[in-house]
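Asker: Output the structure for:
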Amino acid sequence: MIEQLKQSMYQIHKNLKLYLESVFFLRMLRVLIALPLLSYLFLQILNVTGLSSITENTIFEVLRHPVALVVLLVLGLTSIFFIYYEQAYYFMLAHLQDTQEPYRLKTIIQKLNNKARYIINIQSVVFLIYFILILPIASIGMSPGLASNLYIPHFITDELLKFNGGWLIYFGVFALIIYLSLRLIFVVPYFVVEKEATILQAVKKSWQHTRKKSITNILYLGIIVGLYALAIGTLTGVLLIPLMIIERILPVAAPVVAGITLTFLQIVLFFSFGLLQGVFANVLYRLAYNRTGAPSAIKRDTKSFFFRPWSKILYPILAIVFISTVVGNTVSLTKILYQPTTQIIAHRGYMAEGVENTIGSLRAAKTAKADFVEMDIQQTKDQQFVVIHDANLGRLANRPERIQDLTLAQLQEIQVSAGGHSDFIPSFEDYLAVAKEIDMKLVVELKLHGDESDDMEEKFVEILQKADVTKEYIVQSLDETTVARVKELDPEIKTGYLVALNIGNLPKTSADMVVIEEFSLNQRLMEQARDQGKGIMVWTVNQENLVRRAFGLNVDGIITNEPSKAFAIRETFDQERTLAQRVQELLE
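Answerer: Model prediction:
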């Protein structure tokens, strides 16, 4: 492995300009062609279905619409093609360099086109599953750009890990995916390099070649990623040193230096990831074909690899882009960021200090200085309201009963436990009384199990009105009809439409706020919400970088398991942060 790595680094070093141009070419292909085309196809799906976005509630409308289904198929195949070209390019380049075959960009594209015919059949399903589920882990840092943002939303893993044995399922599946990744790690080089190899044949060959080598492969790949991270971390630190010095001795020049530093770091990260892809492709190619000899002399076509007549135009354009980026970064780093007005909402109370949705976790959230507490209520068998999230008592009380099958009195006698804490299930009215006592506002989520009374919303609104909290509390639900009914009964109540997954524009809703999972949050949705006069709340935001991102966008509220940490971040969000610290945060 060490020999293959040395040979690969030699190839990259000898052809550094070629690889830098390749990185630039592939990124431009993605930005100028792939993403616009995929966006266009997605917008056509929204147009033919009349939807503003695709959520968990509207996905079946897409699947039931013949035209939308066809466009969705085209979008999927287009995605496969772009992912294939972006990933296969470096393997073909490594192969041509190794075999000393003369090549140009056109040569590589033609060879990749010849293999693309194997994708236009039923095997494309195998290819799609492979890239989405396997490659982002198998290639560790070499994942294709179009798939690099694919991950399981945090709320799914958070909920899974709360169940008994959930962690075992999670890590078991994760271990299985890693194992499959390592066994199938040579699929792409075998498929790309061998002229008549089908995807299934490449899968079979990789499986055979990696037998009893999984542990060795993961160690080797781990070494490469570790060295890469060390190199990038060191280079980042070195580039930040001049800025830290300038901030102390010549503060007036620091903003411009900060803008230049950030721009250089962005360029470094832009190209370094592509170079890492090149290193991985070379190493995997050599391991797949047991190439241990000295690197071959490179034979390239006498004509330029890339079309040079554009160079006279390209370089001035790049210079203008660089200067514009420096100016933009300088403005971004030096603009005054006021402390965000984002409200901190403790998810089911403060679960680190009490059982979720109990009086104990409610009081703990007050101590943690949360602005609101998000809590869940359901209707009981006797049409009362109880504070609990799950539809049954299995997770918190180790009992099989469903909430809808028990009366409020029965539920209040049941002890629930989690995280070393124990408490009792409270009624909504008791919970509300304590919230008023400690001056804690609530975000009340109405959870539906299907057996609610016909006047459920009326009963609920009456409780809020009786407690005189209709102007202070927020009411949310996954069911848009329910929040619309609550708003109709009392227009003073601020309502939120809860969406677990949103792809596209801001969902259409009559609610005052859209409550989305952090996976779906972006600047475009924030702008659309402001234009429509609606608020945005985000759940469940726990990681520090995600909390800072939400504060930076100044969303209306973040629902978090860590209200104490979020409060500390908000309090110091723009206090005493050096320009060097701001540069580091923008790079995260």
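Asker: from here on, contacts and neighbour counts on C-alpha atoms
Answerer: Will do.
Asker: what about Arg27, helix or strand, and which?
Answerer: Arg27 belongs to helix 16-29 when assigned by DSSP states H and E.
Asker: in that helix, what counts as buried?
Answerer: Tyr19, Leu20, Ser22, Val23, Leu26, Arg27 (16 or more other CA atoms under 10 Å).
Asker: Name the next helix or strand downstream of it, please.
Answerer: Immediately after helix 16-29, counting by DSSP H and E, sits helix 35-49.
Asker: Tell me what angle that next one forms with helix 16-29.
Answerer: 20 degrees (axes from the mean of the first three to the mean of the last three CA atoms, to 10 degrees).
Asker: Show me what helix 35-49 is packed up against.
Answerer: Other elements packing on helix 35-49 under the criterion 3 or more CA pairs under 8 Å, 6 or more residues apart in numbering; DSSP states H and E are helix 59-64, helix 66-99.
Asker: quick one on the thing from earlier: name the helices or strands packed onto the helix holding Arg27?
Answerer: Helices and strands touching helix 16-29, by 3+ CA pairs under 8 Å, 6+ apart, are helix 254-288.
Asker: Now the element after the helix it packs on, going C-ward?
Answerer: Defined by DSSP H and E, the subsequent element after helix 254-288 is helix 311-334.
Asker: picking up where we left off before, and Met9, which of the helices and strands packed on helix 35-49 is closest to it?
Answerer: Taking CA to CA, helix 66-99 is the member of these nearest to Met9, at 11.6 Å.
Asker: Please provide the structure for the following sequence as well, for comparison with the first:
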Amino acid sequence: MMNEKIRVWTYFKHNTKDFARHWGAYFLLISVTNLVVGLAIIPLLTFGAQQVLRLGKVPYVTLTNLGQIVTTKPVTALWLLLIGLLLLLFVYWQFAFLLLGIQNIHRQTRLSFRQLARVTLRKTRRLTPTTIVILIAYFVLVFPFSSIVFKTSLLAKLTIPDFIIDYIFGHWYLTVLIIVLYLLGTWLAIRLLPLLPALILNDQPPRATVVRSWRATRGQAWRTLWAVLLIVIPVLMLSILLVAGLYAFQTYLDQQWQQWALLGATINLGFLQVAMLLITVFFTVMLYQLATSQAETFHLIGNQDRIVQAPKQRRTLLFRISAFALILVIISGTSLFYHDYLTGALTTQPLTISHRGVDDGNGVQNTIPALLATAKEKPDYVEMDLHETKDHQFVVMHDENLKALTGKDATPHQLTLAEITQLTARENGHAAKVASFDQYLAAAEKVNQKLLVEIKTTSQDSPQMMDRFIKRYAQRLLVDRDQVHSLDYRVVKTLRQRVPKLKTFFILPYTLVFPETPASGYTLETTTLSSTVTDQAHAHHQAIYAWTVNDPDDMQKMTFMDADGIITDQLGTLKATLREMNDHPTYADQLLDYLNGYSTEDNSPF
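Answerer: Got it, this is the predicted structure:
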């Protein structure tokens, strides 16, 4: 085991020296590839999907209507499937191009970008349906770890929404299951690390490659894990030291050289951006080389060491000059962005919205005592939920079954409003009567608290439910300047048609393509929310509310993404976070805020 660690350490030092010698070429390869993906491929695929939806007269695509699209719009579904397959093809091309490019630089075969592209395209001839299935299975199996090992913005939206994660960790047996699956996925990722380069570089059939990879890596997981940790730990430590050093230096400028603090912070942000890019490039190169070397060691691909040629100093120098030029372009091109960020020009004040009318468990959700307690903190809106009852009234309740809060195993449609409002709801050590919407609305009006009303729908709703709601409450909500949102697109469409002055938002738990609906805006789960989405919404004169945001770092991130409202269970934390952001924090603190808010791939100015 000790000899294995020594060999791995020797290999790590060798590849680190290689990176130091050819960092310019690696930086250009990965940066240019990411630029092409971010500025050309992703917009092209997005535009194609939007045109398909427009021609098929499908206003949106999310988790809740995929089945409906397949059954009612099969042609549209087929075109979307083709775009999905094209996405996989681009993912394959990106991995193949980077893999071949890194090997080209490492082995000094001196292929140009054009020649690399041609070789990559030739690899497409081996991309059979079997290979596609294997690639999909590969990413599904190693999902917990694959985004670290083989990161690509093309697959950035293939993430698990936070509300699903919260649901899982709210049930101990699901928590145990997900931990086991995560550990299994991590082990598979380590075990199958050489599979991807073997599929791309090997000339054998894909099934045979998988079988050979599985057999060859038997008993080698610990060695591969040690090699991966040898890359991850130095990268993590370097990142921490970099941020800590810049923070300390900027703190010194803030305190001792205030007249130079803004200029210093602008330069430090540019340096931080470039340094993080270089660290990312190093991390990517080391992992790709590790995967390839593993494939060679296990004889999954031929060892190509024989083709190594002596590096030409002139070529190496040219790559370094080009990399320096690109770095200068990045710094100069983003300096105005950094200046605006540091002076607060990019930060807007989102609306504060209390989720289900509570703040940090100060009462029972969706009850009047919790509403009155939370209203004292003066949120812009209190978000609450309502269901139709058996006698076609409206009760304030989130769940489709009353058992969790009241102990009564029944749905709102099985009881009359009078029966439901006799029940006592218990949560967070508090107890309160279940309220009718009339009671809740009257209580809100009494303390001048605006509401964001979520209309819950089920298959048991009466056909006239929306007619009754509009007749009873539409004008009253308009006078109170309340708003409405719903997961049901029919509700949104009906309200926008019949009460156009009432602001009505469409709730989307997962955003694949920006929707084209008459909604006043969108309530989006934070996992797939990005500055690109908010920019598109604002271009359509629509607003974006982010839900459910309970962590201060995520609150800052949503603010930087220009979200118009933030729905939270932690209203006090949200208000405190926004106050700190508006109280002109030190430039040193803004460096850390930048990492939380703008350091994701989608929000980076580069």
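Asker: returning to that earlier point: out of the helices and strands packed on helix 35-49 of structure 1, which is closest to Phe428 of structure 1?
Answerer: It's helix 59-64; of the helices and strands packed on helix 35-49 of structure 1, that one is closest to Phe428 of structure 1 (CA to CA) at 33.3 Å.
Asker: For the closest one, list every residue counted as buried.
Answerer: Neighbour-count burial for helix 59-64 of structure 1 [16+ other CA under 10 Å]: Val62.
Asker: who touches that helix?
Answerer: Ile45, Thr49, Ala68, Leu69 (CA atoms under 8 Å, 6 or more residues apart in numbering).
Asker: ditto for stretch 124-137 of structure 2
Answerer: In contact with stretch 124-137 of structure 2 (CA under 8 Å, 6+ apart) are residues Leu88, Trp93, Leu199, Pro206, Arg207.
Asker: can you tell me which of the residues you listed lies nearest to Asp535 of structure 2?
Answerer: Nearest to Asp535 of structure 2 among these, with distances taken as CA to CA, is Leu88, at 26.4 Å.
Asker: re earlier: write the PyMOL selection for whichever of the contacts of helix 59-64 of structure 1 are buried.
Answerer: Restricted to buried positions by 16+ other CA under 10 Å, the PyMOL selection for the contacts of helix 59-64 of structure 1 reads:
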select buried, resi 45+49+68
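Asker: thinking again about what came up before, just the helices and strands packed on helix 35-49 of structure 1: most buried one?
Answerer: Sort the helices and strands packed on helix 35-49 of structure 1 by mean neighbour count, taking mean count of other CA atoms under 10 Å, and helix 66-99 sits at the top with a mean of 19.
Asker: Next SSE downstream of that helix?
Answerer: With DSSP H and E, the next secondary element past helix 66-99 of structure 1 is helix 105-116.
Asker: and the longest strand anywhere in structure 1, which stretch of structure 2?
Answerer: Scanning structure 1 for the longest strand, with DSSP state E as the assignment, gives strand 372-379. Matched against structure 2 by TM-score structural alignment, strand 372-379 of structure 1 falls on residues 381-388.
Asker: Mean distance of that stretch to its aligned residues in structure 1, please.
Answerer: By mean CA distance after the TM-score superposition for structure 1, the fitted stretch 381-388 of structure 2 averages 1.1 Å away from its aligned residues in structure 1.
Asker: gap between that stretch and the chain center?
Answerer: Distance of stretch 381-388 of structure 2 from its chain centroid, counting by CA atoms, centre = their mean, to the nearest Å, is 27 Å.
Asker: With structure 2 overlaid, report how far stretch 217-236 of structure 1 is off on average.
Answerer: Stretch 217-236 of structure 1 sits 2.9 Å off on average (mean CA distance after the TM-score superposition for structure 1).
Asker: what residues does that stretch touch?
Answerer: So stretch 217-236 of structure 1 is in contact with Met1, Ile140, Gly141, Leu182, Leu265, Leu269, Leu276, going by CA under 8 Å, 6+ apart.
Asker: Mind giving me the PyMOL command for buried ones among those?
Answerer: Only the buried entries of the contacts of stretch 217-236 of structure 1 go into this PyMOL selection, using 16+ other CA under 10 Å:
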select buried, resi 1+140+141+182+265+276
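Asker: Going by distance to Ala175 of structure 1, which of the contacts of stretch 217-236 of structure 1 wins?
Answerer: Among the contacts of stretch 217-236 of structure 1, and counting by CA to CA, the member closest to Ala175 of structure 1 is Leu182, at 10.7 Å.
Asker: need the contact list for the closest one.
Answerer: With contact taken as CA under 8 Å, 6+ apart, Leu182 of structure 1 is in contact with Ala138, Thr210, Ser214, Asn217, Ile218.
Asker: what about the second one, neighbour count?
Answerer: Okay, so that is Thr210 of structure 1. 18 (other CA atoms under 10 Å).
Asker: Could you pull up the contacting residues of the closest residue to it other than its chain neighbours?
Answerer: Nearest residue to Thr210 of structure 1, sequence neighbours excluded (CA to CA, 6 or more residues apart in numbering): Arg183, at 5.4 Å. Counting by CA under 8 Å, 6+ apart, Arg183 of structure 1 touches Ser206, Trp207, Thr210, Arg211, Ser214.
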